[in-house]
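> mind folding the following:
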Amino acid sequence: METIVPAETKLLAQRDFGIAKFWFYPNYLVGEFAEGMHVTKENALQPIRFAKQFYGDTPIIYISHRRNSYSMDTIGYKEVVDMFPNFIGFAIVSKNKYRRMIAHLEKMFIKRPIGVFLQLDEAYAWAEEELDKHQKHSSRP
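Have a look, this model is predicted:
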């Protein structure tokens, strides 16, 4: 995976679950699903459980790096998002215009801030901004 992460950001773990590869950073998770995969809540349970255990209550941004072509069952979106109360935002990275258009439709299913980007570095910058906003909002009396 081509990653351009901020220099101070430490990769904490990397896992390949077959359906996808995931890179775990302190406050964001980068996922790249396998070519041709049909992603459902059921076949994504193993990485979901791992991420929940890994992050605990830590606020996180999920960055979906859509280099490959795959399909998703949107019916389970809300359930998956509800499993992560600490999930504060969702970034979608794709160089494919059609996939970026589809990504905008996902806003109907995910009631969290969503950003759609061409490059990973843009998504990382956005994630940092969203995390800063969340921290400022959470620390208000």
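> hey, let's count contacts and neighbours off CA atoms from now on
Will do.
> what segments of the chain are strands?
13-16, 20-24, 28-33, 38-39, 60-65, 71-72, 87-93, 114-117 (DSSP state E).
> JSON lines for the ones you listed, including mean neighbour count and distance to residue 80?
Output for these, formatted as JSON lines (neighbours: other CA atoms under 10 Å; distance: least, CA to CA, whole Å):
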{"stretch": "strand 13-16", "mean neighbour count": "13", "distance to residue 80": "19"}
{"stretch": "strand 20-24", "mean neighbour count": "18", "distance to residue 80": "16"}
{"stretch": "strand 28-33", "mean neighbour count": "21", "distance to residue 80": "15"}
{"stretch": "strand 38-39", "mean neighbour count": "16", "distance to residue 80": "12"}
{"stretch": "strand 60-65", "mean neighbour count": "24", "distance to residue 80": "12"}
{"stretch": "strand 71-72", "mean neighbour count": "12", "distance to residue 80": "12"}
{"stretch": "strand 87-93", "mean neighbour count": "22", "distance to residue 80": "10"}
{"stretch": "strand 114-117", "mean neighbour count": "20", "distance to residue 80": "15"}
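> and this one, so I can compare the two:
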Amino acid sequence: MRAAAGAASKISGMDESQPCPCKRGEPFGACCGPALAGERSAPTAEALMRSRYTAFAVGDTDYLLRSWHPRTRPETLDLDPDQRWLFLEILRTERGGPFDDTGIVEFIAHYKADGARGSLHEVSRFTRIEGAWVYLDGIIEP
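Now for the predicted structure:
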């Protein structure tokens, strides 16, 4: 089922004309917003990674769980409301294109929590289920 127009902003609380948190350079309504709203699927593993980062940034746990492989997905997900995601760096991708079934995205996600900056460096694995990209798992790098 597709969400109604403007659903992305209602779900996230973001204005669709605001810059997308993933920092790809497009407005939220043309970038990750439609994926969070269920209006379209991510076409690549990197696009799914960016939309998942955006979901963390706006606190959309429903999208995070929907876009997680059922075999590795937790039953619930509690985000720290005091953690503010600052920006995302994509370091590399392997496969994960429109014609692939698996992909890898290495990234660093920068955040601020308890008044201090931090970062999460992860190599994430993605796969497709019924044509849609999902997050499988990741290895956190030091």
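> tell me how the two chains score on TM-score.
Once superposed, the chains reach a TM-score of 0.27 (TM-score structural alignment, normalised by the length of the first structure), with 70 aligned residues with a CA RMSD of 5.1 Å.
> let me have the strands of the first structure in a markdown table, adding distance to residue 79 of the first structure as columns.
Output for the strands of the first structure, formatted as a markdown table (distance: least, CA to CA, whole Å):
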| stretch | distance to residue 79 of the first structure |
| --- | --- |
| strand 13-16 | 23 |
| strand 20-24 | 19 |
| strand 28-33 | 18 |
| strand 38-39 | 14 |
| strand 60-65 | 15 |
| strand 71-72 | 14 |
| strand 87-93 | 12 |
| strand 114-117 | 17 |
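> please name the nearest non-neighbouring residue to residue 57 of the second structure.
residue 85 (5.2 Å; CA to CA, 6 or more residues apart in numbering).
> my guess is that neighbour contacts residue 109. True?
Yes. Counting by CA atoms under 8 Å, residue 85 of the second structure touches residue 109, with 7.3 Å between them.
> quick one on the thing from earlier: and the residue nearest to residue 57 of the second structure, how many neighbours?
The tally of other residues near residue 85 of the second structure (other CA atoms under 10 Å) stands at 21.
> before we move on, what about residue 119 of the second structure?
Residues lying near residue 119 of the second structure (other CA under 10 Å) number 16.
> which ones are touching it?
108-111 (CA atoms under 8 Å, 6 or more residues apart in numbering).
> closest one to residue 51 of the second structure out of those residues, please.
Nearest to residue 51 of the second structure among the contacts of residue 119 of the second structure is residue 109, at 12.6 Å by CA to CA.
> wouldn't residue 117 of the second structure be in contact with residue 86 here?
No. Counting by CA under 8 Å, residue 117 of the second structure stays clear of residue 86, with 9.1 Å between them.
> so which of these two has more stuff around it?
residue 86 (16 against 13).
> does residue 11 of the second structure belong to a helix or a strand, and which?
Assigned by DSSP states H and E, residue 11 of the second structure belongs to helix 7-12.
> beyond that helix, next helix or strand please.
helix 33-36.
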